[in-house]
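Engineer: Predicted model and sequence below, questions to follow.
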Amino acid sequence: MYEERASRLSGAVVWTNRPSTQPVVRPVLPDGCMDLLWSEGKLLVAGPDTRAYVPEGPSAFWSGIRFFPGTAPALLGVPAHELRNRRVQLADLWPAREVRRLSDRIAAVPHPASALEALALERAEPPGAALRRLVSALAAGRPVAATADELGFGARQLYRHSLVAFGYGPKTLARILRLQRALALARSGVPSAETAARSGYADQAHLSRDVREFTGQTLGSLLR
C-alpha cells in the first residue's frame, strides 16, 4: 500500500510503499523529480526518469523522500544528467563510511521515512525562487522560450542549467510536467479529448503519443 504526505522540506514529499496481500507491480512514471530511497537496509537514489521504471517486484518495503524538481543534485553533489534513468546506491556517490553511518541511523528507528526526511532537512536546501518560477511556469504550460526570457536566461544557458538540475533539457521537463497534468485530469474522470485540450496538447492523438513515449502504455491501460 502506497502512502505519501507533504514534507517539512519545502516542495518535497515523504512516502512509503508497503507490500500488500495482493501485490501489483505498478510502473513509476516520469515526474521531473529525484528520490532518496530506503529499502532492505540500503540507501539508494532514483535519478530523473524519461521513461517508466518498472520495479523488479512488489515484495519489498520502501520508504522515500521525493525532492522538488531540480533540488536533489545540490544535496547529492552529482549533476542530474549523470543519474538519468538510473537507480544507484548512495554509497556510489558518497563516502562508504558516511553512508554506513546514515544507514545505521535509519535502521535504528521505527519509521524510516521520517528518518529520511530528517536527513534531508539537515542537508538539503529548499528550492530557490528562480527554480520555483521555472518549474511553476513550465508546469502551467508556459512556452520554454518565453519562460527563459522572463527569467533572464539565454536558450543555451537554460539548457545547461536544466541538464544539471533536472537531468534533461527544459523542453523535456515541460513535456513531462504536461503529461503529469494530463494524467491528473484523466484520473479525475475528465474525458480524453478534453484532457488533451486542457493540458496543452494539439489533440487527443498528440496526448496518446506522449503517453506511449514516456510510459510505454496507452492512457487507457494506465487508468485501468
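Structural biologist: Now that the structure is in, tell me what you want to look at.
Engineer: contacts, neighbours, all on C-alpha from now
Structural biologist: Noted.
Engineer: so what's Ile65 closest to, chain neighbours aside?
Structural biologist: Counting by C-alpha to C-alpha, 6 or more residues apart in numbering, Ile65 lies nearest to Val14, which is 4.4 Å off, once chain neighbours are set aside.
Engineer: does the one you found count as helix, strand or coil?
Structural biologist: strand (DSSP: H, G, I helix; E, B strand; the rest coil).
Engineer: which one's the longest helix in this protein?
Structural biologist: Using DSSP state H, we find that the single longest helix of the chain is helix 170-187.
Engineer: can you list contacts of it?
Structural biologist: 30-32, 50, 138-139, 141, 144, 158-159, 162, 166, 192, 195-196, 198-200, 207, 210-211, 214, 223 (C-alpha atoms under 8 Å, 6 or more residues apart in numbering).
Engineer: Grab the nearest non-local neighbour of the residue at minimal distance from the centre of the chain.
Structural biologist: With distances taken as C-alpha atoms, centre = their mean, Cys33 lies nearest the centre of the chain, 2.2 Å away. Closest residue to Cys33 apart from its sequence neighbours, by C-alpha to C-alpha, 6+ apart: Pro69 at 4.7 Å.
Engineer: again with Asp203
Structural biologist: Closest residue to Asp203 apart from its sequence neighbours, by C-alpha to C-alpha, 6+ apart: Ala196 at 5.8 Å.
Engineer: could you pull out the helices for the protein?
Structural biologist: For the chain, applying DSSP H gives helices covering 72-76, 96-107, 112-123, 129-139, 144-151, 155-166, 170-187, 192-199, 204-215, 219-223.
Engineer: what about versus this one:
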Amino acid sequence: MFPGAVVWENAAAVDGDVLPDGCMDLIWMNDEVVVAGPDTRPFRATGVVGRPIVGMRFAPGALPVLLGVHAEEIANHRVALADVLSGRAGRELRGRILDSGAPARTLEAFAAELRAGIEPDPRVAVMAAAAARGAAVGDVADAVGVGERQLRRLARRNFGYGPRMLARILRLQAALRISAGGVPAAEVAAAAGYADQAHLIRESRELAGRTFGALVSG
C-alpha cells in the first residue's frame, strides 16, 4: 500500500455529497481514471447503477507532487488523469485497468510507480500536522521554516488552498470523527478546538453546506 493512502470502493454507486477532507483521489469510474481535486465545498458525486466506483485517497498534500500538478489548479474539480499527467502514463493506465479487471490493485501499482524516484517535500507533512493541531498560521510557518507568504504559496501548491482553509477543513473532519461515538455537539466543539457550538455550526454550514447536526444524522 502507498504510505498514507486508502483504497475505497462504492459498489452501489449511490449519489451523495463528498465533503472537504484535505485529500485528493485517483478514481476509476465509468471506465475512466479521474483526479479528484481538493474541495472547499461539498461535491455532488453521481454514480451509474451497476458501475462500481473504485478510488485511492491520498493523504493531504501527497498526490500533487506525484502528478506534477499544482493542487490549486484543480481545486473543486474532477479532471481526467490524461489531462493532468503529461506523457502516455495517464492514457495507458485506463488500458491497464481494463486489461487487469482489478482497478484497486492497478491504481496502487500506478501510484508506486509514480513515487519511484520522487522525494516528497518534508515540509508538506509538517504543514499538515501543524494545521491538524490547529496551530496559528505564524506557528505553522515557524514549524515549516518559511515566512507566512511562502507558506501560503506552498499550501496552495500542495493542498489547493491556504493554511487557514486547510486547518478549517481538518478541524471539521476531526469533529466528525469525535462525534462518531454519539458525543454531544457542545463537547465535540470543545474537543475539536472550536470557540463554541455556534462556531462549529457556522463552519459546518460553510464547508459542508449543512448544520453539524444534519451531517451527523446523515
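Structural biologist: Okay, I see it. Not measured: the values here are computed from a predicted model.
Engineer: on that earlier part again, what's around the residue nearest to Asp203 of the first structure, how many residues?
Structural biologist: When counting by other C-alpha atoms under 10 Å, one arrives at 25 neighbours for Ala196 of the first structure.
Engineer: The one 3 residues further on now?
Structural biologist: Other residues near Ser199 of the first structure come to 22 when the count uses other C-alpha under 10 Å.
Engineer: The second structure: which residue goes with that one?
Structural biologist: Per TM-score structural alignment, the equivalent position to Ser199 of the first structure in the second structure is Ala192.
Engineer: ok, its match - contacts?
Structural biologist: Contacts for Ala192 of the second structure (C-alpha under 8 Å, 6+ apart) come out as Arg171, Leu172, Ala174, Ala175, Ile178.
Engineer: so how far is Gln204 of the first structure from the residue nearest to Asp203 of the first structure?
Structural biologist: For Ala196 of the first structure, the distance to Gln204 of the first structure equals 5 Å [C-alpha to C-alpha, to the nearest Å].
Engineer: still on that earlier bit, what about the match of Ser199 of the first structure, distance to Ala167 of the second structure?
Structural biologist: For Ala192 of the second structure, the distance to Ala167 of the second structure - C-alpha to C-alpha - is 11 Å.
Engineer: got it, and Gly101 of the second structure?
Structural biologist: Plainly put, Gly101 of the second structure is 38 Å away from Ala167 of the second structure if you go by C-alpha to C-alpha.
Engineer: Who has more neighbours out of those two?
Structural biologist: Legend: neighbour count by other C-alpha under 10 Å for Gly101 of the second structure and Ala167, higher for Ala167 (23 against 11).
Engineer: Looking at the alignment, what corresponds to the more buried one in the first structure?
Structural biologist: Aligned partner of Ala167 of the second structure by TM-score structural alignment: Ala174.
Engineer: Leu67 of the second structure: what's it in contact with?
Structural biologist: Taking C-alpha under 8 Å, 6+ apart, we find Leu67 of the second structure in contact with Val84, Leu85, Leu114.
Engineer: Val69 is in contact with the first one, correct?
Structural biologist: It refers to Val84 of the second structure. Yes. Between Val84 of the second structure and Val69 there is a contact under C-alpha atoms under 8 Å: 7.1 Å.
Engineer: what's around the aligned partner of Leu85 of the second structure in the first structure, how many residues?
Structural biologist: By TM-score structural alignment, Leu85 of the second structure lines up with Trp94 in the first structure. Residues near Trp94 of the first structure, counting by other C-alpha under 10 Å, number 13.
Engineer: how much space between Leu207 of the second structure and Ile118 of the second structure?
Structural biologist: To Ile118 of the second structure, Leu207 of the second structure is 33 Å away according to C-alpha to C-alpha.
Engineer: Have a look at those two and say which one is more surrounded.
Structural biologist: Neighbour comparison, Leu207 of the second structure and Ile118: the larger count goes to Leu207, with 20 against 10 (by other C-alpha under 10 Å).
Engineer: The counterpart of the more buried one in the first structure and Glu150 of the first structure: what is the separation?
Structural biologist: Under the alignment (TM-score structural alignment), Leu207 of the second structure maps onto Phe214 of the first structure. Distance from Phe214 of the first structure to Glu150 of the first structure, counting by C-alpha to C-alpha: 28 Å.
Engineer: Next: Leu75 of the first structure.
Structural biologist: Using C-alpha to C-alpha, we find Leu75 of the first structure at a distance of 27 Å from Glu150 of the first structure.
Engineer: With Ser10 of the first structure instead?
Structural biologist: Distance of Ser10 of the first structure to Glu150 of the first structure, computed by C-alpha to C-alpha: 23 Å.
Engineer: before we move on, what about Gly70 of the first structure?
Structural biologist: Remark: distance between Gly70 of the first structure and Glu150 of the first structure (C-alpha to C-alpha) = 18 Å.
Engineer: Compare the two and say which is more crowded by neighbours.
Structural biologist: Using other C-alpha under 10 Å as the criterion, Gly70 of the first structure and Glu150 rank with Gly70 on top: 26 against 12.
Engineer: what residues are up against the equivalent of the more buried one over in the second structure?
Structural biologist: Using TM-score structural alignment, the partner of Gly70 of the first structure in the second structure is Gly61. Gly61 of the second structure is in contact with Gly22, Cys23, Met24, Val124, Ala125, Ala128, Asn158, Phe159, counting by C-alpha under 8 Å, 6+ apart.
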